[in-house]
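S.K.: What follows is a predicted structure for the sequence shown.
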Amino acid sequence: MGLPWVGQTMEFYKAQRKNSLFDDFVQPWIAIYGKIFTTHLMGSPTVIVNGANANKFLLSNEFKLVVSSWPSASVQLMGKDSIMEKQGERHHCLRGLIGASLGQEGLETLVPKICHSVQLHLDTKWKGQDKISLYRSTKILTFTIVFECFLGISVEAEMLGIFERVLEGVFGAPVQIPGSRFWRAKKARVEIENMLIEVVREKRMQMEGNIEAEEEQGGTLLSQLVAGMIQGEITEEEVVDNVVLLVFAAHDTTFAIAMTFKMLALHPYCHSTLLKEHAEIMRSKRPGENLTLDDTKKMKYTWQVLWTTYGTHYNSEYFQDPLSFNPSRFEESVPPYVFLPFGGGPRVYAGYQLAKLNILIFVHFVVTCYDWSLLYPDEPITMDPLAFLSHGMPIRIYPKISQSATREFLQHNA
């Protein structure tokens, strides 16, 4: 168990900051004790488990033998009324409301909106540039897509900065010392809450007595949540806290996109294979015609390129040569509870379909309009508290002559 209270907390944090939690912390103890071992982490007695059977046990027994919990700082900043803190019926109710916006009809409505956001972003942030910070650019775009396409809330210039201040304190010590990360994060959280309460109340006034019309128009998630509030299914606090949580969950999408482009730059054959897939999609489109939900379903190799880490994803028991970048490994059937980029069981990420569309559509427009190279091929990944690229992943971009020329080139080389 290590030292009382402290245990191996320092070793845990050190490995986490180096982005080597599995190699430097978990794997050495597995070598000694096997796939289950005990310690103290952050003041709590802790059991660490590894492998598909462990994943299945934990994820399938949520609300039965297992109850999820989060650090105090996370709860205070994400909100005690968010879905991550709810159990049983309340969790089921909130999940149903969120999921209603991500059914077939909702996804079909989202695709053209996301296409428009991506094209506008590339036209205003990439066009005319020879170098950009991919990580920063992706973060701005993902934030905009979640707010404007999914929630239907207009993005103001200062909003992203406020959310970033909250994120900095999510996994820190919940100590209210003036000037500390958590103190700054709490102040930013109050700003966000005040802004969202105003938006929610204005939306309620618009919808009062007119819920059917909103539903017929395929309303945004905010419309779904506010409709639930009007009907007495959820509270205003639950609406606000779940909007906050969904925005922060988009951080993982940002990191996944950045790593996808890094690995494609380092593996030209994978880039070429992916490009052929998008050439096939472009061949079926008229000039200026938008992507559809069916088009995204054809991006099978693109989805295999998704880069993830940790645990079973690094385990040679399930994946031959797991540390190599080999998207084709996912063409074969993967055993249950082995590949879990969005979690599993009742706690599977409610917005994973939005994240998937965000990634696929962004990749499509970038690979068909630009080539790129890495300025720092060996750029390290830092955890503080979540993963990010140490230099912001600066890339040099080379625009293709035009979309029509790109179409001809891709079709010729498909």
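M.R.: Here it is on my side, so go on.

S.K.: all contacts plus neighbour counts: C-alpha atoms, from now on.
M.R.: Will do.

S.K.: and the gap between M263 and T382?
M.R.: Distance of M263 to T382, computed by C-alpha to C-alpha, to the nearest Å: 17 Å.

S.K.: cool, Y269 as well?
M.R.: Distance check for Y269 against T382: by C-alpha to C-alpha, it reads 28 Å.

S.K.: And for D241?
M.R.: Separation of D241 from T382 (C-alpha to C-alpha): 28 Å.

S.K.: Put this next to the first one:
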Amino acid sequence: MFLDAAQFGALLPLAAALTSVLCALLLLALTRQLWSLRWTLTRDKESSLPLPKGSMGWPLVGETFHWLFQGSNFHISRRERHGNVFKTHLLGKPVVRVTGAENIRKILLGEHSLVCTQWPQSTRIILGPNTLVNSIGDLHKRKRKILAKVFSRGALESYLPRLQEVVKSEIAKWCSEPGSVDVYSAAKSLTFRIAVRVLLGLKMEEERIVYLAQIFEQLMNNLFSLPFDAPLSGLRK
């Protein structure tokens, strides 16, 4: 079978497209294998225990998009596939997901010896290096001991007058507004105002409190996000 010049010219773009697709698929497959090999090579050499079953997903993003789109079904499907302990890669960090009362009990009782607390990288970046969530070991214990004084019985008793003042003011505002009250939004607003007035001891104008509440809401919505400072990303916001 012979092709004339016109037919051969028409097939060239198709062949080029197919070649590009095949190269892209091969590159993705190779990159995924190298990404998996990277986690294997960088694991703790002092531990002879095998890594749990699971997938590290795609390079950089891992299984983050599966987690975002599937919600709670992500963990349910992975648990059915791999068991109560499985590995994955979320928010730019390799993690091991643990479920089951007995497994969690071991972790909670082994804090600072078997395991230590570590938040996602985006959370550590947003909250800063000197916060409680970014401290581990003895430094974490000292900071937690200092902060515990804020919630001691004596401290809580001293908060009561200011606490009652904030609650009465908010309830009076709810009663003065026509229509029903959005309980969830109202409770969030009340909690934020209590933190500002009672724990921080600040008195601010209403416009300033509303503005800061919106900023705080945006911070909380993006506290767990991909650790990439790019336009429109949660970290940039």
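M.R.: Received it, and whenever you're ready, just let me know what you need. Just so you know, these numbers come straight off a predicted model, no measurement behind them.

S.K.: L134 of structure 1 versus the equivalent of E157 of structure 2 over in structure 1, what's the distance?
M.R.: Correspondence of E157 of structure 2 to structure 1, assessed by TM-score structural alignment: E108. Distance of E108 of structure 1 to L134 of structure 1, computed by C-alpha to C-alpha: 27 Å.

S.K.: Tell me which stretches of the stretch 1-150 of structure 1 form helices.
M.R.: 9-17, 27-33, 52-60, 72-78, 88-100, 104-121, 134-144 (DSSP state H, counting those that start in this stretch).

S.K.: if you count what's nearby, which of Y269 and T382 of structure 1 comes out ahead?
M.R.: T382 (17 against 11; other C-alpha atoms under 10 Å).

S.K.: What count of nearby residues applies to the closest residue to G57 of structure 2 other than its chain neighbours?
M.R.: In this structure, G57 of structure 2 finds its nearest non-sequential neighbour in E63, 4.9 Å apart by C-alpha to C-alpha, 6 or more residues apart in numbering. Number of residues near E63 of structure 2 (other C-alpha under 10 Å) recorded here: 20.

S.K.: swap in K188 of structure 2?
M.R.: Using other C-alpha under 10 Å: K188 of structure 2 sits among 13 other residues.

S.K.: who touches stretch 192-204 of structure 1?
M.R.: I153, I162, F163, L222, S223, V226, A227, I230, E236, V239, V240 (C-alpha atoms under 8 Å, 6 or more residues apart in numbering).

S.K.: could these go into TSV alongside neighbour count and distance to Q129 of structure 1?
M.R.: Output for the contacts of stretch 192-204 of structure 1, formatted as TSV (neighbours: other C-alpha atoms under 10 Å; distance: C-alpha to C-alpha, whole Å):
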residue	neighbour count	distance to Q129 of structure 1
I153	18	29
I162	17	27
F163	19	27
L222	25	35
S223	22	38
V226	27	41
A227	25	43
I230	17	47
E236	18	43
V239	24	39
V240	25	37
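
S.K.: Take those residues and keep only those in helices.
M.R.: Those of the contacts of stretch 192-204 of structure 1 mapping onto helices are I162, F163, L222, S223, V226, A227, I230, E236, V239, V240, per DSSP state H.

S.K.: Which residue of structure 2 is paired with T142 of structure 1 in the alignment?
M.R.: Match for T142 of structure 1 (TM-score structural alignment): T191.

S.K.: With F216 of structure 2 as the reference, measure out to that match.
M.R.: Distance from T191 of structure 2 to F216 of structure 2, counting by C-alpha to C-alpha: 12 Å.

S.K.: which residues do those two both contact?
M.R.: Joint contacts of T191 of structure 2 and F216 (C-alpha under 8 Å, 6+ apart) do not exist.

S.K.: now the helices for the stretch 251-400 of structure 1?
M.R.: 268-283, 293-297, 300-304, 352-369.

S.K.: Can you check which of the ones you listed gets nearest to Q104 of structure 1?
M.R.: helix 293-297 (8.8 Å; C-alpha to C-alpha).

S.K.: For the helices of the stretch 1-150 of structure 1, state which one has the densest average packing.
M.R.: Neighbour counts (mean count of other C-alpha atoms under 10 Å) averaged over each of these peak at helix 134-144, with a mean of 21.

S.K.: and the longest helix for structure 2?
M.R.: Using DSSP H to define each element, structure 2 has its longest helix at helix 5-41.

S.K.: List the buried residues in that one.
M.R.: R32, W35, S36 (16 or more other C-alpha atoms under 10 Å).

S.K.: That one aligns to what range in structure 1?
M.R.: So helix 5-41 of structure 2 sits over no part of structure 1, by TM-score structural alignment.

S.K.: Check the gap between Q27 of structure 1 and A213 of structure 1 for me.
M.R.: Relative to A213 of structure 1, and taking C-alpha to C-alpha, Q27 of structure 1 is found at 55 Å.

S.K.: sorry, that was for K139 of structure 1
M.R.: Applying C-alpha to C-alpha to K139 of structure 1 and A213 of structure 1 gives a distance of 33 Å.

S.K.: Next: S101 of structure 1.
M.R.: 15 Å.

S.K.: Who has more neighbours out of these two?
M.R.: The neighbour count for S101 of structure 1 versus A213, taken as other C-alpha under 10 Å, is higher for S101 (25 against 11).

S.K.: Double-check that one against L222; I have them as touching.
M.R.: No: judged on C-alpha atoms under 8 Å, S101 of structure 1 makes no contact with L222 at a distance of 9.2 Å.

S.K.: what do we get in structure 1 for T117 of structure 2?
M.R.: That one, T117 of structure 2, aligns with S68 by TM-score structural alignment.

S.K.: Might you report the residue contacts of its match?
M.R.: Here S68 of structure 1 is in contact with E62, M84, E85 (criterion: C-alpha under 8 Å, 6+ apart).

S.K.: Tally up the residues packed near L212 of structure 2, please.
M.R.: Residues lying near L212 of structure 2 (other C-alpha under 10 Å) number 14.
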